[in-house]
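*Asks:* here is a sequence together with a model predicted from it:
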Amino acid sequence: MDSVARPTGSVDQRSAAGFGSGVVAVVAILTLGTRQSQVVPFSLGLTPSVVIVYGCLVALLLCWLARQTIAAPHRTTLLLVMAMMATTLISSAALMLRGPDETAATNSLLAVVRESWLLGLVLFILVVVRSRAGLENLMRGIVVGATLSGVVGLLAVYLNLDLSSLISVPGLSDQGSLLTSDLQRAGSVRPQGMAGHPLELSAVLTVAFPLAVALTAAERRRGHTGVLWALASLVLLIAALSTISRSAVIAAVVALVVMAWSWPVRRVAALVGAAIVAVFIAMALGVSVVTRIADVLTGGSQDASLASRSNGLDYAFAAMPDHLWFGQGIGTYDVQKQPVLDNYYLGRAVEGGLLGLLALVVLLLGIVLVAVAARRRFADLGDDSTSELVNGIVGSITALIVIGLILDVPAFQQISTLQFLLVALAGVAATVANEGATS
């Protein structure tokens, strides 16, 4: 594993990815590229990726008990995640002290267990992924898994070919998809891919898109064509737009703007020009995806999504004073009795109170700063290809922050796991940059 301590400079960190990064890349592919309704039998409903991570954490604990040398995780990243976990525990404890009913207590405990697993995932990644190549391996795993889901969604919508049931690890039990019927917007069926819902697919694809762009740019910095990752970028973008989601467009644009801040002017001008030409040609030819997206952006979706978010905002502001600091309890928001919020930050505020909301905001903004600092450090070291990779991480986290405004992230397993994968990526980038600066 990458976690074994080595003298600084004893190996070429660009070429030594390590076994640990390969395991995490597989976890990313399994999480994003397969339905999370498919669980391991006799595992109390755990997916293969969760079982793998639990096994890795047990192995890591055994290594520690055997007094093997374990690399120290990036402190700032781990503290940010632990602070969010602490507010989750406080909110759940406050709920238990109020004497909740059995359903609320169970849901809160399940939410605590879920977030504990995500904390463990971040810890494991920070310990075992310690190289530039390992960082890139994990990014590739995320992009491959998301691209696979996007291809499945595109085939289902445009060729009426459903491959989702064929992409599965043998021997799993399928608990059934969250989507019970085709969802439409602007006269088009919205693809689901391998996600639990079209909204989740849109979020996953949009967040993975900057990583694919970064992989392409890094390859070109090394003198390669980067055609494979360029194709993946195109698939992710088209599939995200095919979900007819406003958030996909807005988040992708914001992410690209943030990334463009570190790009050469010539590249920015070329991409902007190509995008304008492509949009005009698509509009002139009447390409359905582009025209429907334009209709949704200019005239609304003609569905209840905007109204429901407005109602959710009003409800959240009215409900928060009842449990202002610690919230009503993590994991206890009941959409059968309470209006759908479709907002990560409002949901965290209602469930975890102002303390929980503060921890979430500090986590997201803090990890952006960690990634930005790592990007600048690689640029100062003259490592342009790795700087491009970290720039993609910055773009992806930015896209996630925007998507959180219209999506209840913790309600979906793929995008919530992807959030913590990005947090870990930023921490790994910071660690590698620090080691590179001292080598």
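*Replies:* That came through fine. Residues are numbered from 1 along each chain as shown.

*Asks:* CA only for contacts and neighbour counts going forward, please
*Replies:* OK.

*Asks:* how deep is the spatially closest residue to S247 that is not a sequence neighbour tucked in, by neighbour count?
*Replies:* Leaving out its chain neighbours, the residue that sits closest to S247 by CA to CA, 6 or more residues apart in numbering is I403, at 6.0 Å. By the measure other CA atoms under 10 Å, the count of residues near I403 is 27.

*Asks:* cool, and S164?
*Replies:* 19.

*Asks:* likewise S177?
*Replies:* Counted with other CA under 10 Å, the neighbours of S177 add up to 16.

*Asks:* before we move on, what about T438?
*Replies:* Neighbours of T438 under the rule other CA under 10 Å: 8.

*Asks:* likewise I367?
*Replies:* 25.

*Asks:* I'd guessed it sits against R75; true?
*Replies:* No - between I367 and R75 there is no contact under CA atoms under 8 Å: 11.7 Å.

*Asks:* list residues touching both of the two?
*Replies:* With contacts defined as CA atoms under 8 Å, 6 or more residues apart in numbering, no residue is shared by I367 and R75.

*Asks:* any idea how far T225 is from V235?
*Replies:* Going from V235 to T225 by CA to CA, to the nearest Å gives 17 Å.

*Asks:* and the helix ranked longest in the chain, what's buried?
*Replies:* Assignment by DSSP state H gives helix 344-380 as the longest helix of the chain. Buried residues in helix 344-380, defined by neighbour count with 16 or more other CA atoms under 10 Å: 344-360, 362-364, 366-368, 370-379.

*Asks:* run the chain-centre distance for the very next helix or strand once past it.
*Replies:* On the C-terminal side of helix 344-380, the nearest following helix or strand under DSSP states H and E is helix 384-403. The chain centroid and the centroid of helix 384-403 are separated by 11 Å under CA atoms, centre = their mean, to the nearest Å.

*Asks:* list the buried ones in the following helix or strand past helix 384-403?
*Replies:* Remark: after helix 384-403, the chain's next helix or strand is helix 413-438, criterion DSSP H and E. For helix 413-438, the neighbour count (16+ other CA under 10 Å) marks 413-433, 436 as buried.

*Asks:* ditto for stretch 146-159
*Replies:* A146, T147, L148, S149, G150, V151, V152, G153, L154, L155, A156, V157.

*Asks:* please give me every residue in contact with the closest residue to the last one other than its chain neighbours.
*Replies:* I take that to be V157. Residue nearest to V157 in three dimensions, not counting chain neighbours: P191, with 6.0 Å by CA to CA, 6+ apart. Contacts for P191 (CA under 8 Å, 6+ apart) come out as G153, L154, A156, V157, P198, L201, S242, T243.

*Asks:* and with 7 Å instead?
*Replies:* G153, L154, A156, V157, P198, T243 (CA atoms under 7 Å, 6 or more residues apart in numbering).

*Asks:* next, the one to line up against it:
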Amino acid sequence: MTSTSEAAAPAHRPAGRPVRTPRLPKARVDPVTIITFFLIVLFVMPARYVVGPLGGAGSPSSMVAVLLLVWYLLSTLSPRWTPIRGKQPVRLVIVFLGLSVLASYIAATTRPLSADEVNAADLGLVLVAGWAGIALVTADGVNTMDRLETLRHRIVLGASFPAFIAMVQFFTGIEVTQYMALPGLVEKGSAVLFEREGFFRPSGTATHPIELGVVLAAVLPLALHGAIYCRIPEQRRKRWWMVALIAGTLPMSVSRSAILGLFVVLVVLLPTWPSEWRLRALLIGGAASILMRLMIPGLIGTVLNLISVIGSDENSTTRTGDYDAVVAAVSQRPLFGQGFATYLPRMYRVIDNQYLMSALETGLIGVGALLVFLATGWLLARGARRAAADEETRHLAQCFAASVAVAIFGFGTFDAFSFPMITNVMFLILGCCGALWRLQTQRPSL
């Protein structure tokens, strides 16, 4: 039997005309998924393996980051696909930083440059473009708190990989990353593990133990947030294991920058925690220290000794000895510096301080851009905390603020922009702070 609707259908459809199925709207490309691919490249692939002709800017993570900027800029050409909706301070920060680097590039062309400096200046522009892509895609592309939480979890999961590799390096003395190179990449740097006071200093998939330690310190508060607020018992256990892995590997870098970063995290987080959380944290921290003393005799003492001699050891006096040389060089080119990425250690000297390095390469304008970059991350996270309506979001905002605080102090202990993993992570965290601030202070676009 034919139904009435079926019988009536031919009367409303001209003979011979094909039936057209309604076209469904295309789904938007999820920025968090794209950033996840970037995180895999950043954390899993050893940073010292690069595309040969591109040098430092040829690391796979830097190339993916540049593609993020291209994708972001192309998206802005269409009103339908543009991620730019509402206020976003991160955009202004990136523009200011980019202009300061461009100004230093132009300033560099007014002085005689060696071939190495010219190449470094050109590749420096590529690096900054990638950093901009990471921050902008994250700040404008993450459109819900659920997706931001997913990104936070994936950052922690990604950082757990170099932490695991570093633990293997520490206990075995084997540089396992030499077996992780992809075909077509060349090695930039040494595959030999550093040593200090009889301990191997692992770097995981980062380029240096200091870089690894500061990255883990910056990610640790994000790992703590995920473990504290996880509501699924099976997942909660796994997340606490990631906290233990990151926190346990951190002192194995035998780096005072890492330990100072851990101290900064505690200073920022503990005052905002309930008293029972603080007590529990102190008890767990004390028990963990005792356990590490038993399992790795001498490590805790070595790390504490590194902290206690700050200012009087040879390493500290060498760094303070850089001040006179920096002041003399900056006084010659005070506003825009000698050119971003052109202060090459093999030609000049090693400067273990990003603030001093920025003064040399990008001048006082560049130092101002660096300070604005760091201060904006802190202020956006704190602003999101004040605007949040629930305790979990307030805690997440405070954890992002703690991550930024690690960079604020850590950048004073090494030339961070010379290391790809920590720089990419901090621009990603800036983007997360911008996304969190936007989601808490503005109504999300539909």
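*Replies:* Happy to help now that I have it. In this text the structure is predicted, and so the values were computed from the model without any measurement.

*Asks:* helices or strands next to the longest helix of the first structure in the packing?
*Replies:* The helices and strands touching helix 344-380 of the first structure, judged by 3 or more CA pairs under 7 Å, 6 or more residues apart in numbering; DSSP states H and E, are helix 75-97, helix 384-403, helix 413-438.

*Asks:* which of the ones you listed sits closest to V287 of the first structure?
*Replies:* helix 384-403 (25.3 Å; CA to CA).

*Asks:* can you list the residues that contact the closest one?
*Replies:* 203, 207-208, 210-211, 213-215, 217-218, 221-222, 247, 251-252, 254-256, 258-259, 368, 371-372, 375, 378-379, 422, 426, 429.

*Asks:* still contacting in the second structure, which of the contacts of P191 of the first structure?
*Replies:* Retained in the second structure by both residues aligned by TM-score structural alignment, their matches' CA atoms under 7 Å are the following of the contacts of P191 of the first structure: G153, A156, V157, P198, T243.

*Asks:* distance of the first one from V253 of the first structure?
*Replies:* Right, G153 of the first structure. For G153 of the first structure, the distance to V253 of the first structure equals 22 Å [CA to CA].

*Asks:* now the fourth one
*Replies:* Counting by CA to CA, the gap between P198 of the first structure and V253 of the first structure amounts to 20 Å.

*Asks:* those two - which one has more neighbours?
*Replies:* P198 (25 against 15).

*Asks:* with adjacent residues omitted, what lies nearest to the more buried one?
*Replies:* That would be Q192: by CA to CA, 6+ apart, it lies 4.4 Å from P198 of the first structure.

*Asks:* I'd like the buried residues of stretch 146-159 of the first structure laid out as JSON lines, including secondary structure.
*Replies:* Formatted as JSON lines, these follow (DSSP: H, G, I helix; E, B strand; the rest coil):
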{"residue": "A146", "secondary structure": "helix"}
{"residue": "T147", "secondary structure": "helix"}
{"residue": "L148", "secondary structure": "helix"}
{"residue": "S149", "secondary structure": "helix"}
{"residue": "G150", "secondary structure": "helix"}
{"residue": "V151", "secondary structure": "helix"}
{"residue": "V152", "secondary structure": "helix"}
{"residue": "G153", "secondary structure": "helix"}
{"residue": "L154", "secondary structure": "helix"}
{"residue": "L155", "secondary structure": "helix"}
{"residue": "A156", "secondary structure": "helix"}
{"residue": "V157", "secondary structure": "helix"}
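
*Asks:* farthest pair in those residues?
*Replies:* A146 and V157 (16.7 Å).

*Asks:* rewinding a little: which stretch among the helices and strands packed on helix 344-380 of the first structure comes nearest S49 of the first structure?
*Replies:* Across those, closest to S49 of the first structure is helix 413-438 (CA to CA), at 10.3 Å.

*Asks:* how far apart are the closest one and its match in the second structure?
*Replies:* The superposed helix 413-438 of the first structure is, by mean CA distance after the TM-score superposition for the first structure, a mean 1.8 Å from where its aligned residues fall in the second structure.

*Asks:* so what's I406 of the first structure up against?
*Replies:* D342, N343.

*Asks:* if we go to 10 Å?
*Replies:* 199, 203, 246-247, 305-306, 309, 341-346 (CA atoms under 10 Å, 6 or more residues apart in numbering).

*Asks:* most neighbours of all those residues, which one?
*Replies:* In the contacts of I406 of the first structure, the most neighbours by other CA under 10 Å go to A203, 31 neighbours.

*Asks:* what does that one align to in the second structure?
*Replies:* By TM-score structural alignment, A203 of the first structure lines up with V214 in the second structure.

*Asks:* quick check, that match in contact with S253.
*Replies:* Yes - with contacts counted by CA atoms under 10 Å, V214 of the second structure reaches S253, the gap being 9.5 Å.

*Asks:* any shared contact partners between the two?
*Replies:* By the contact definition CA under 10 Å, 6+ apart, V214 of the second structure and S253 are jointly contacted by I259.

*Asks:* stretch 395-403 of the first structure aligns to what range in the second structure?
*Replies:* Using TM-score structural alignment, stretch 395-403 of the first structure pairs with 402-410 in the second structure.

*Asks:* ditto for stretch 123-130 of the first structure
*Replies:* Mapped onto the second structure using TM-score structural alignment, stretch 123-130 of the first structure spans residues 136-143.

*Asks:* quick revisit: checking the residue nearest to V157 of the first structure next. Helix, strand or coil?
*Replies:* State at P191 of the first structure, reduced to three classes by three-state DSSP: coil.

*Asks:* from F170 of the second structure, how far out is the residue opposite it in the second structure once aligned?
*Replies:* When the second structure is aligned by TM-score structural alignment, the residue opposite P191 of the first structure is P202. Distance, P202 of the second structure to F170 of the second structure, by CA to CA: 6 Å.

*Asks:* any shared contact partners between these two?
*Replies:* Contact criterion CA under 10 Å, 6+ apart; residues shared by P202 of the second structure and F170: L193, E195, T249, M252, S253.

*Asks:* so which of the residues you listed are in strands?
*Replies:* Among the shared contacts of P202 and F170 of the second structure, the ones falling in strands (DSSP state E) are E195.
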